[in-house]
Every structure is written in C-alpha cells, then in structure tokens.
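[1] need the 3D shape of this:
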Amino acid sequence: MTPKDPLTTQATADAGSAPEHDSAADRPFRVRLTVRHSDLDTNGHVRGSAYVDFADHARWACVQKAGVDPLEMTRSGLGPVNLETTIRYHRELRAGDEFDVTCVFAYDGTDKKTGRATQEFLVADGTLAATVESVIGLLDLETRRLVPDPASHWRRLATVPALLGAD
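    Below you'll find the model as predicted:
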C-alpha cells in the first residue's frame, strides 16, 4: 500500500484513523475518509458519484466490522445489493477535507425483503455535509432474487449483527 496522502490515495478505513464503534450500543458505526483530487468535479467539490463510492466503502467497512467475511458470504450464496440511492447535499466537500461517514441499517419488515441504509457525511466539526439513503437487500446469487427477511441472514453471518440492524 502506498503512503497516506489525502489527495492521492484511495479512501481507507484504517483502524486508527477514526473512531469505529465496537458494540451495537455505540452505534452508529463511522469511518474516517479523505477527499482526493480524483473525487472532484469541475466545480472543485466532490462529484455525486464519489459520494456513492464513499457510501459503498463505508457500508462494506461496517459489514466487515460486524464480523461478516465477504468471501464466506459469497460462498453461502448471498450478496448485498443496493436498489435505490438518494443523496442530499448540505455543505460541499473539497480536496483534502477529512470527514466521517456513519452507517445505520434498519429493516422495518414492510415487505420483508428490503431495508434502509442511512449514512451521514460529517466534517470534523460535526457539520453535516451530505446524507445518503439507500434501499438495500440481499440477493440469492443462484436464483438472482431478493431473499426474504435479510436481517435473519445477517444474524447468521455476522458476529455483531446489531451493527447491520439485525438485532
């Protein structure tokens, strides 16, 4: 891995770079990221697709922190899917800005196949920069259909299922 340069390296979820919560009681999970020049649009602020990339990165970091092994999940025939994403911008992020992305998962049981991931992008002083909300599910990799009750599958796969809203 290359040295950490906030303007050129891939955003990472290094254990010592930001507070990551170890128990569900300490939710929401958060990961610290840094804006790179490649994340910017011609206006000099983070482009929309980079917010989606940051949100995906943070969700995967949360899944792994919950104790889910991505390879084991694939071997079990499941894969997480994002069915819809809404981004709300509150304050622009620019090159070199450090920010935290939180992850909160919820399964309300209305259709038994989908849930919601709500993620806040917070700058160091706590100012809300953006909110990303996604409709999520788990895909049966053989049938290519959403599985019912995804929370039950997360409980089976995770050592800390509460981080994934499956408590």
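[2] please make it C-alpha for all contacts and neighbour counts, starting now.
    Noted.
[3] tell me, how many residues neighbour residue 156?
    Other residues within reach of residue 156, judged by other CA atoms under 10 Å, total 12.
[4] what helix or strand is it on?
    In the assignment (DSSP states H and E), residue 156 maps to helix 150-157.
[5] so for that helix, what gets flagged as buried?
    Using 16 or more other CA atoms under 10 Å as the test for burial, helix 150-157 gives 150-151, 153-155, 157.
[6] equivalent analysis for stretch 108-124, please.
    Across stretch 108-124, burial judged by 16+ other CA under 10 Å covers 113-123.
[7] next, the angle from the longest helix seen in the chain to helix 150-157.
    Looking across the chain with DSSP state H, the single longest helix is helix 48-65. Counting by axes from the mean of the first three to the mean of the last three CA atoms, to 10 degrees, helix 48-65 lies at 50 degrees to helix 150-157.
[8] here's the other one to compare against:
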Amino acid sequence: MELFSSIVSIRWSDLDPNYHVRHSAYYDWGAQQRVEVLNNLGLSMRVMQENNFGPILFREECVFRKEIHMGDHITISLSMKSVNEDGSRWTMQHLLTNQKGDLCATITIDGAWIDTIKRKLANPTPGVVIETMKKFPQLA
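    As a prediction, the model looks like this:
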C-alpha cells in the first residue's frame, strides 16, 4: 500500500532567523497531516467528539537531516510504523523529502486514544478505531 502523501507549502511564518524552516513547523505539518488522514479515513473530529475520545501523544520526535528553505517543494508522507492488535496504541512516522527526493526529516510519534470525559487512556470504539488503523500503510 502506498504512503499517505501531501505537499507542504512553506510560509514566511515557517522560517526562523537563519532563513530555514523553524523546528516547530515540522511538528505542525505532521499534526495537520495526521488529522487530515484520519478525517479522510472516516475518523473525523466529529466522530471522535461524538464518541468522547481523541488521539494523545506520548512522544513526538523529529530527526532533522537537511535544511528546508523558502521555495523548496516538500512532500510529507505518513505511514503506520506499528499498531497493537486493538488499535489502541500506535507509532506513526512522517518522512519529509524535498523536490530532489532527499530525506529532509523524519518525525516519529507514539500515541494512543484518550477518553475525553474520564481523561484516561481508552479505546471507546474499538471497531471504528482498528478498522481505521488497518487502512494505514505499514512501514516495512
């Protein structure tokens, strides 16, 4: 299965005083892409809100390999690195590549689902969650 990919538009506000992309912009891009992918797979913010659950991150790590500058064309790809049997805990990975195909950064996140009322880890709708998580391409 192919990775979920999208093109990142680099904005002036994404730059730091050294004229390359500031570190926190990478995390913003990853978060936005994850929300969009979940939404496209049927696990929308509305579904999560109606069922009182949402994603929570334990770890988010970015390894920076090449600078990204204004004018670069960046593709960000998302895949599932690992997921437990019921879909309640998972690790996802984003690969950010430039127009030459060079790997610029890797973002790895470990997460789970939280019950937004009880404020505890939960898998309130295991059928929906696991079916959605199975739709992700698996990282080899």
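[9] send over the TM-score of the superposed chains.
    The TM-score (TM-score structural alignment, normalised by the length of structure 2) is 0.85; 136 aligned residues with a CA RMSD of 2.4 Å.
[10] give me the residues contacting the helix holding residue 156 of structure 1.
    67-69, 73, 107, 112-115, 137-138, 161, 164-167 (CA atoms under 8 Å, 6 or more residues apart in numbering).
[11] Provide the aligned range in structure 2 for the longest helix of structure 1.
    Using TM-score structural alignment, the residues of structure 2 aligned to helix 48-65 of structure 1 are 23-40.
[12] ok now the matching stretch, how far from the chain's centre?
    Its chain's average C-alpha position is 5 Å from that of stretch 23-40 of structure 2, according to CA atoms, centre = their mean, to the nearest Å.
[13] buried residues, that stretch. List them.
    Those would be 25-27, 29-30, 33-34, 37-39, for stretch 23-40 of structure 2 by 16+ other CA under 10 Å.
[14] then stretch 98-111 of structure 1?
    Within stretch 98-111 of structure 1, the residues that qualify as buried by neighbour count (16+ other CA under 10 Å) are 98-107.
[15] out of the buried residues of stretch 108-124 of structure 1, which two sit at the greatest distance?
    Comparing every pair within those by CA to CA identifies 113 and 123 as the most remote, at 33.2 Å.
[16] the contacts of helix 150-157 of structure 1 in strands, which ones?
    Secondary structure from DSSP state E places 114-115, 137-138 of these in strands.
[17] ok, those residues vs residue 77 of structure 1, which is closest?
    Among these, residue 138 lies closest to residue 77 of structure 1 (CA to CA), at 9.9 Å.
[18] which position in structure 2 pairs with that closest one?
    That one, residue 138 of structure 1, aligns with residue 113 by TM-score structural alignment.
[19] next one: residue 82 of structure 1
    Checking TM-score structural alignment: residue 82 of structure 1 goes with residue 57.
[20] what's around its match, how many residues?
    Residues near residue 57 of structure 2, counting by other CA under 10 Å, number 14.
[21] list the contacts of the spatially most central residue of structure 2.
    The centroid of structure 2 falls nearest to residue 34 when counting by CA atoms, centre = their mean (3.7 Å). Counting by CA under 8 Å, 6+ apart, residue 34 of structure 2 makes contact with residue 78.
[22] which residues does the nearest residue to residue 74 of structure 1 once chain neighbours are set aside contact?
    Of all residues not flanking residue 74 of structure 1 in the chain, residue 141 sits nearest, at 7.9 Å (CA to CA, 6 or more residues apart in numbering). Contacts for residue 141 of structure 1 were tallied using CA under 8 Å, 6+ apart; they are 74, 77-79.
[23] which two from those residues end up farthest apart in space?
    Going by CA to CA, the pair spanning the contacts of residue 141 of structure 1 furthest: 77 and 79, at 7.0 Å.
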